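S.K.: Curious how this folds, go ahead:
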Amino acid sequence: MLAQEEARLLNHNFIGTEHILLGLIHEGEGVAAKALESLGISLDAVRFKVEELIGPAAGPAAGSPPFTPRAKKVLELSLREALQLGHNYIGTEHMLLGLVREGEGVAAQVLTSLGADLSRVRQQVIQILSGYQNRETAGASVGG
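M.R.: Here you go, the predicted model:
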């Protein structure tokens, strides 16, 4: 999981909302990365802000870092977002929506400090998803 990799890069012995956010952007191709990119939020800017807020740990973390309670909450909210949208999978878009809905963790603080309005992030994700659904529907009617 990219969040775990991001936590290791910062020598953190936990996986927080900030690591989930870094992982979503690091992934690069998903709806979450595209939504954030379209809002002018880059991996470098997020990484810089995370390091500014909590900094890297002094030494490498041992073992598999656990999720913080807030990060676990984001995972639960991601599932709810997927179900609410009628999706049978949890994608990067649902994870980002979970981060936005949680609204108080380091990830939300980072996004707002970089000028993102959390409701705008949500709208952008939904807009991108509706674009994908429209293309799939158009493709099905053309081919069918």
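
S.K.: C-alpha from now on. contacts and neighbour counts both.
M.R.: OK.

S.K.: And for residue 135, the neighbour number?
M.R.: Residues lying near residue 135 (other Cα atoms under 10 Å) number 12.

S.K.: so it is in which element?
M.R.: Taking DSSP states H and E as the criterion, residue 135 maps to helix 118-143.

S.K.: Pull out the buried residues from that helix.
M.R.: 118, 121-122, 124-126, 128-129 (16 or more other Cα atoms under 10 Å).

S.K.: Skipping adjacent residues, who's closest to residue 116 in space?
M.R.: The shortest distance from residue 116 to any non-neighbouring residue, by Cα to Cα, 6 or more residues apart in numbering, is to residue 39 (7.2 Å).

S.K.: tally of neighbours for that neighbour?
M.R.: Residue 39 - counted by other Cα under 10 Å - has 16 other residues nearby.

S.K.: So it sits against residue 114, correct?
M.R.: No: using Cα atoms under 8 Å, residue 39 makes no contact with residue 114, being 9.9 Å away.

S.K.: which element is residue 40 on?
M.R.: Per DSSP H and E, there is no helix or strand for residue 40.

S.K.: List the residues that contact residue 130.
M.R.: With Cα atoms under 8 Å, 6 or more residues apart in numbering as the criterion, no residue contacts residue 130.

S.K.: what's the spacing between it and residue 123?
M.R.: Plainly put, residue 130 is 10 Å away from residue 123 if you go by Cα to Cα, to the nearest Å.

S.K.: Quick check: neighbours shared by these two?
M.R.: Counting by Cα under 8 Å, 6+ apart, nothing touches both residue 130 and residue 123.

S.K.: ok so, going back, for residue 16, state which of the buried residues of helix 118-143 is nearest.
M.R.: Among the buried residues of helix 118-143, residue 118 lies closest to residue 16 (Cα to Cα), at 18.1 Å.

S.K.: Following up with a second sequence; could you model it the same way so I can compare the two?
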Amino acid sequence: MDQRISDILALGFPGRQTDRAMEAVALGVQCADELDDRHFDSCHLLSGLYREPDGIAHHVLDGLGIKLQQIDDAIRESEHDPIDADFSIDDDLRIVMSNAFASADQMWHSYIGTEHLMLGVVADGTHSAKLLADLGVTEAQVIREVHSILGHVGVLKVVPAVLRRLFPRRTTR
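M.R.: Okay, here's the model as predicted:
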């Protein structure tokens, strides 16, 4: 595996990502390469999520009317400070990965899939959230679309809280 992909995945929770999530990261790195960007941020990941045609994130973006060309054009138009490194990872990827993990945990999923990464890229403070907002897509729309596809509409906030009270997680020593 390309070291850049490993470094990005290490920001999250290694071993918990699905094959599609890992492929989306690899496709995001490919996007950065195609655009001759040496600084990987959440916008490149967003492009990778769209480029993974079997991932839930692709279907979310497609359902919201977003096309790959729009994402890649917005990345091209964004200004980046020149960097000296061969490859660097933007700090906003930490926000994405943290929110992806929180989303998976809230849904009681033991894995990080493209749907969780999609929820991470719309988090406040990420470059990808701004890109999507500029394209007319809100965080609420993305959340609704993800939950609609997963079949969690309306129960996501209540069920985990009830289940956690009934079945608290045990810690091992």
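
S.K.: re the thing from before, could you find which two of the buried residues of helix 118-143 of structure 1 are furthest from each other?
M.R.: Taking Cα to Cα, no two of those sit farther apart than 118 and 129, at 16.9 Å.

S.K.: count of residues packed around the aligned partner of residue 73 of structure 1 in structure 2?
M.R.: If you follow residue 73 of structure 1 across to structure 2 using TM-score structural alignment, you land on residue 95. Residue 95 of structure 2 has 21 neighbours, counted by other Cα under 10 Å.

S.K.: contacting residues around residue 95 of structure 2?
M.R.: Residues in contact with residue 95 of structure 2 (Cα under 8 Å, 6+ apart) are 120, 123, 125-126.

S.K.: Which residue ranges of structure 2 form helices?
M.R.: For structure 2, applying DSSP state H gives helices covering 3-10, 19-34, 42-51, 56-63, 68-77, 92-106, 114-121, 127-134, 139-150, 158-166.

S.K.: ok, the residue nearest the centre of structure 2 to residue 47 of structure 2 distance?
M.R.: In structure 2, the C-alpha nearest the mean C-alpha coordinate belongs to residue 117, at 2.4 Å (Cα atoms, centre = their mean). Distance, residue 117 of structure 2 to residue 47 of structure 2, using Cα to Cα: 12 Å.

S.K.: try residue 161 of structure 2
M.R.: For residue 161 of structure 2 relative to residue 47 of structure 2 (Cα to Cα), the value is 33 Å.

S.K.: okay, these two: which has more neighbours?
M.R.: Counted by other Cα under 10 Å, residue 161 of structure 2 and residue 47 do not tie: residue 47 has more neighbours, with 27 against 12.

S.K.: Just tell me what that one corresponds to in structure 1.
M.R.: Under TM-score structural alignment, residue 47 of structure 2 pairs with residue 22 in structure 1.

S.K.: Next, the contact list for that match, please.
M.R.: By Cα under 8 Å, 6+ apart, the contact list for residue 22 of structure 1 reads 2-3, 6, 43, 46-47.

S.K.: picking that back up, translate the residue nearest to the centre of structure 2 into the numbering of structure 1.
M.R.: So, by TM-score structural alignment, residue 117 of structure 2 is matched to residue 95.

S.K.: Ignoring the adjacent residues along the chain, who's closest to that match?
M.R.: In space, residue 95 of structure 1 is closest to residue 78, 4.9 Å off (Cα to Cα, 6+ apart).

S.K.: Residue 5 of structure 2 now?
M.R.: Per Cα to Cα, 6+ apart, closest to residue 5 of structure 2 is residue 26, 6.0 Å.

S.K.: Determine which two of the contacts of residue 22 of structure 1 are furthest apart.
M.R.: Top of the distance list for the contacts of residue 22 of structure 1 (Cα to Cα): 2 and 46, 14.6 Å.

S.K.: more neighbours, these two?
M.R.: Neighbours were counted for residue 2 of structure 1 and for residue 46 using other Cα under 10 Å; residue 46 has more, 20 against 16.

S.K.: which one in structure 2 is aligned with the more buried one?
M.R.: That one, residue 46 of structure 1, aligns with residue 71 by TM-score structural alignment.

S.K.: Skipping adjacent residues, who's closest to that match in space?
M.R.: In space, and not counting its chain neighbours, residue 71 of structure 2 is closest to residue 47: 6.2 Å by Cα to Cα, 6+ apart.
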